[in-house]
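[1] one predicted model, sequence on top.
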Amino acid sequence: MDIGDATAALGGLLEAQDPADLDAMADTLIRHAAAPGDDVALLLISPHG
């Protein structure tokens, strides 16, 4: 998958998420990006507290 396709796929995942539910968003992003056994670090910040 080239970078344009990967960016589009990531954008689609983010659009489908509720921005107020960071736990669900994190789960979705990690399931999409990580292979089993990979170490992953992810930081999501809500500007609305």
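    Received the coordinates, thanks.

[2] C-alpha only now, for contacts and for neighbours.
    Fine.

[3] elements contacting the one helix or strand residue 23 maps to?
    Assigned by DSSP states H and E, residue 23 falls within helix 22-33. Packed against helix 22-33 by the contact rule (3 or more Cα pairs under 8 Å, 6 or more residues apart in numbering; DSSP states H and E) you find helix 3-15.

[4] got the angle for the helix it packs on vs helix 22-33?
    150 degrees (axes from the mean of the first three to the mean of the last three Cα atoms, to 10 degrees).

[5] and the helix holding residue 23, which residues are buried?
    Residues 25, 26 are the ones in helix 22-33 that count as buried (16 or more other Cα atoms under 10 Å).

[6] what about the closest residue to residue 28 other than its chain neighbours, how many neighbours?
    Among residues not flanking residue 28 along the chain, residue 13 sits closest, at 7.5 Å (Cα to Cα, 6 or more residues apart in numbering). Residue 13 is flanked by 14 other residues according to other Cα atoms under 10 Å.

[7] hold the first one in mind and look at this next one:
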Amino acid sequence: MWDGALARRVTPHVLEIEGADHGMYVPGPLSDSIAVLARVADAVDHFLATISWP
């Protein structure tokens, strides 16, 4: 079970997508799920910049 509040207490690096399943797919057109994956990629990019990834 996912506990978003607990995750945010552990780290500020949390991206929660309402309605997404474990594959980050959301109901509706495929383009909606593709947009979610773009958000995930942006969040990863931000995280790596935050930790000074090479």
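    Structure received. Keep in mind the model is a prediction, meaning the values are calculated, not measured.

[8] now the TM-score, please.
    Put the two chains on top of each other and the TM-score (TM-score structural alignment, normalised by the length of the first structure) is 0.27; 30 aligned residues with a Cα RMSD of 3.3 Å.

[9] if we can go back for a sec, would you confirm that the residue nearest to residue 28 of the first structure contacts residue 29?
    Yes: Residue 13 of the first structure is within contact range of residue 29, at 7.5 Å (criterion: Cα atoms under 8 Å).

[10] do a quick rundown of the helices in the second structure.
    Counting by DSSP state H, the second structure has these helices, from start to end: 4-10, 30-50.

[11] and those, which is most packed in?
    Counting by mean count of other Cα atoms under 10 Å, helix 30-50 has the highest mean neighbour count of the helices of the second structure, with a mean of 13.

[12] what is the burial count for residue 15 of the first structure?
    For residue 15 of the first structure, using other Cα under 10 Å, the count is 10.

[13] next one: residue 14 of the first structure
    15.

[14] spatially nearest residue to it (excluding sequence neighbours)?
    Nearest residue to residue 14 of the first structure, sequence neighbours excluded (Cα to Cα, 6+ apart): residue 25, at 7.4 Å.

[15] same deal with residue 10 of the first structure?
    Distances taken as Cα to Cα, 6+ apart place residue 29 nearest to residue 10 of the first structure, at 8.0 Å, with adjacent residues excluded.

[16] was I right about the one you found contacting residue 15?
    No: Residue 29 of the first structure is beyond contact range of residue 15, at 11.7 Å (criterion: Cα under 8 Å).

[17] overlap of the contact sets of those two?
    Counting by Cα atoms under 8 Å, 6 or more residues apart in numbering, no residue touches both residue 29 of the first structure and residue 15.

[18] ok, now how distant is residue 4 of the first structure from residue 25 of the first structure?
    21 Å (Cα to Cα, to the nearest Å).
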